[in-house]
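Engineer: Make a model of this:
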Amino acid sequence: MSDRPTDSAPDRLTYWEKRTEVPLFLASLLFLAGYAVRVLAPRDTEPWRDLALTLVGVTWLLFLVDYVVRLRLSGLGFRFLHTHWLDTVVLVLPLLRPLRVVRIYNAVQDRRDRPRLDLYARVMAYAGLSSLLLGFSAALAVYHQEHGAPGATILTFGDSAWWACATLTTVGYGDVTPVTPSGRAIAALLMVCGLALLGAVTGSFSSWLLQVFTQEDEKKPPQRG
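Structural biologist: A predicted model of the protein is given here:
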């Protein structure tokens, strides 16, 4: 069956998303790499910091073009902002774009026509990869905001990575904490996402164990009275 779009707006939008999802995911990783170099590289390491800033700007423009194209193809007008609010958030906060790994996995599977992982395995894999990307992105963003602030306790990227791990896992030691309003806003977002990811992993793992035990019980021969 051909995957070419028909004349309907939803089909054209689906075709565009299927064709661009993987390339844009790779672009999002380039965006993250450029942002990391811009934040972590010393100020005297030119022209690398300027090249990183250029890479960040170019990849963000790709995201903007993709957003505008999908808005036009949807046929929804500005209602697209409401129905696709997550895409709007990702455009404003492009550091969150790598978290769309679920759609990436589905796009790759549709192209290769391979059997997909078990549902529980997929959820745990998605949550695990999302946690790594989210933690790294949050550590970069918080370090960028905090390390030069008066009274800051997050002075190195190591401090920021430690804080991100403690916050994402809901441990929260409190030895290093953000002091700037933007740093605390990032922390609040990371707390919410951490709870959601942790719940997804533990819930899926528990359901998988229950399924395994149920199947084992069904295989046992009936006991004689």
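
Engineer: Please make it C-alpha for all contacts and neighbour counts, starting now.
Structural biologist: Noted.

Engineer: Please name the residues that touch the residue most central in space within the chain.
Structural biologist: Closest residue to the average C-alpha location of the chain: residue 99 at 1.3 Å, with C-alpha atoms, centre = their mean. Contact partners of residue 99, counting by C-alpha atoms under 8 Å, 6 or more residues apart in numbering, are 130, 133, 134.

Engineer: Residue 23 and residue 88: what is the separation?
Structural biologist: Applying C-alpha to C-alpha, to the nearest Å, the value for residue 23 to residue 88 is 19 Å.

Engineer: Also residue 203?
Structural biologist: Taking C-alpha to C-alpha, one finds residue 203 at 29 Å from residue 88.

Engineer: quick one: the helix ranked longest in the chain to chain centroid distance?
Structural biologist: Ranked by residue count, the top helix of the chain under DSSP state H comes out as helix 181-219. In terms of C-alpha atoms, centre = their mean, to the nearest Å, the centre of helix 181-219 is found 16 Å from the chain centre.

Engineer: what comes up buried for that helix?
Structural biologist: Within helix 181-219, the residues that qualify as buried are 183-184, 186-187, 190-191, 193-194, 197-198, 200-201, 204-205, 208, counting by 16 or more other C-alpha atoms under 10 Å.

Engineer: What is the nearest of those to residue 146?
Structural biologist: residue 183 (6.6 Å; C-alpha to C-alpha).

Engineer: Give me the nearest residue to the closest one, chain neighbours excluded.
Structural biologist: Among residues not flanking residue 183 along the chain, residue 142 sits closest, at 5.3 Å (C-alpha to C-alpha, 6 or more residues apart in numbering).

Engineer: which residues touch that neighbour?
Structural biologist: Residue 142 touches 160, 178, 183, 186, counting by C-alpha under 8 Å, 6+ apart.

Engineer: Quick check: which element contains it?
Structural biologist: Secondary structure from DSSP states H and E places residue 142 in helix 119-146.

Engineer: Which residues lie in contact with the residue of the chain most remote from its centre in this structure?
Structural biologist: In the chain, counting by C-alpha atoms, centre = their mean, residue 225 sits farthest out from the average C-alpha position, at 55.4 Å. By C-alpha under 8 Å, 6+ apart, no residues touch residue 225.

Engineer: Another sequence for comparison is provided below:
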Amino acid sequence: MTLERWQKMSEWPMVVAALLFLVAYSVQVIADLPDNEGIWADEVVWVAWAVFLVDYGARLWLAPNRRRWFVRNLHELAILALPALRPLRLLRLVTLLKVVYGRAGNALRGRLLVYVIASATMLVYCGALAALDAEQNDPEANIKSIGDALWWALTTITTVGYGDHYPVTIVGRLAAAGLMVAGIAVLGVVTASIASWLVESVSTETAARAKEVTDAAVAAIEAIDEPLEDQIRSLSDQMARLTAALEAGRKGDS
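Structural biologist: Below is the predicted model of the structure:
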């Protein structure tokens, strides 16, 4: 078993585990269930965490250079080990984005568009969820509902930043920092995609118009050439007849 084969085999199981974690975590955060009512959600979260832990251990074991892989993936160990970083387990949904990108068709622009829309939607929702989890039980917080959290996440990722809602806890600010950085990347891709589409559209239209002008010019030249060819042919015939007449006259004089 190689690392690449394990990652390919575990792709869909990890997607399912991440989605189950998202659903259970959403119920826990949005409903703010008491401990005695949210047992099933806790169990789902723990099962998903166990799947993440098995995947982490398998990838570490199968890595060609375990020490290097361990150092490069310290963030995953921190996410698994520290309860305060539980919202960051939503990063496992990046696997789902890879699957969406791979199933979006062959056209590069179509795949990119689907990927960007999915990324932006997931960023807004996961950022809102993480911020609400960190903020809703703090007495000084102003993000108290999923509506407030989604509004804050949307204004943050679009760099509008009205300032009517903002995180006050450390974990909430960490979630905000991640949302800001990821939002800049997503907006950059959106801007580049729009610019590429505009440039390609203008280039295509310019090329089409240039072809029309060229075809019209060629047709006009061909229309002019035909009468000229006829006139040249007629003049050639007249010159031939005159030459023949002159030669005949010379022979008569002699």
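
Engineer: circling back to that earlier point, so which bit of the second structure is the longest helix of the first structure matched to?
Structural biologist: Using TM-score structural alignment, helix 181-219 of the first structure lines up with residues 170-208 of the second structure.

Engineer: How about stretch 158-169 of the first structure?
Structural biologist: Aligning stretch 158-169 of the first structure against the second structure (TM-score structural alignment) gives residues 147-158.

Engineer: list the buried ones in that stretch?
Structural biologist: Of the residues in stretch 147-158 of the second structure, 148, 149, 150, 151, 152, 153, 154, 155, 156, 157 count as buried by neighbour count, 16+ other C-alpha under 10 Å.

Engineer: so of these, which ones are in helices?
Structural biologist: Using DSSP H, these in helices are 148, 149, 150, 151, 152, 153, 154, 155, 156, 157.

Engineer: could you measure the second one against residue 20 of the second structure, distance?
Structural biologist: Summarising the geometry, the distance separating residue 149 of the second structure from residue 20 of the second structure, computed by C-alpha to C-alpha, is 21 Å.

Engineer: in the superposed pair, what's the mean gap between the longest helix of the first structure and the second structure?
Structural biologist: Following superposition, helix 181-219 of the first structure is found to deviate from the second structure by 1.5 Å on average (mean C-alpha distance after the TM-score superposition for the first structure).

Engineer: Tell me which other helices or strands that helix touches.
Structural biologist: Applying 3 or more C-alpha pairs under 8 Å, 6 or more residues apart in numbering; DSSP states H and E, one finds that helix 181-219 of the first structure contacts helix 119-146, helix 157-168.

Engineer: Can you lay out the ones you listed as TSV showing distance to residue 219 of the first structure?
Structural biologist: Listed next are these as TSV, based on distance: least, C-alpha to C-alpha, whole Å:
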stretch	distance to residue 219 of the first structure
helix 119-146	21
helix 157-168	40
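
Engineer: The ones you listed: which one's closest to residue 213 of the first structure?
Structural biologist: Shortest distance between residue 213 of the first structure and these, using C-alpha to C-alpha, is found for helix 119-146: 14.7 Å.

Engineer: Can you check which part of the first structure stretch 43-57 of the second structure sits on?
Structural biologist: The alignment of stretch 43-57 of the second structure onto the first structure (TM-score structural alignment) covers residues 54-68.

Engineer: and what of stretch 111-119 of the second structure?
Structural biologist: Counting by TM-score structural alignment, stretch 111-119 of the second structure falls onto residues 122-130 of the first structure.

Engineer: same deal with stretch 3-11 of the second structure?
Structural biologist: Aligned by TM-score structural alignment, stretch 3-11 of the second structure falls on residues 13-21 of the first structure.

Engineer: Just give me how far the matching stretch sits from the chain centre.
Structural biologist: In terms of C-alpha atoms, centre = their mean, the centre of stretch 13-21 of the first structure is set 19 Å apart from its chain centre.

Engineer: Can you point out the buried residues in it?
Structural biologist: Judged by neighbour count (16+ other C-alpha under 10 Å), stretch 13-21 of the first structure contains these buried residues: 13, 14, 15, 16, 17, 18, 21.

Engineer: Out of these, list just those in helices.
Structural biologist: Counting by DSSP H, these place 13, 14, 15, 16, 17, 18, 21 in helices.

Engineer: and the second one, how far is that from residue 59 of the first structure?
Structural biologist: Taken as C-alpha to C-alpha, the spacing of residue 14 of the first structure relative to residue 59 of the first structure amounts to 22 Å.

Engineer: cool, the fourth one as well?
Structural biologist: Per C-alpha to C-alpha, residue 16 of the first structure is found 18 Å from residue 59 of the first structure.

Engineer: Would you agree residue 123 of the first structure is in contact with residue 203?
Structural biologist: No. Judged on C-alpha atoms under 8 Å, residue 123 of the first structure makes no contact with residue 203 at a distance of 9.6 Å.

Engineer: Which is the succeeding secondary structure element to the helix or strand hosting residue 53 of the first structure?
Structural biologist: Using DSSP H and E, the element containing residue 53 of the first structure is helix 48-74. Remark: after helix 48-74 of the first structure, the chain's next helix or strand is helix 80-83, criterion DSSP H and E.

Engineer: how far out from the middle of the chain is that following helix?
Structural biologist: Here the centre of helix 80-83 of the first structure is set off from its chain's centre by 20 Å, with C-alpha atoms, centre = their mean.
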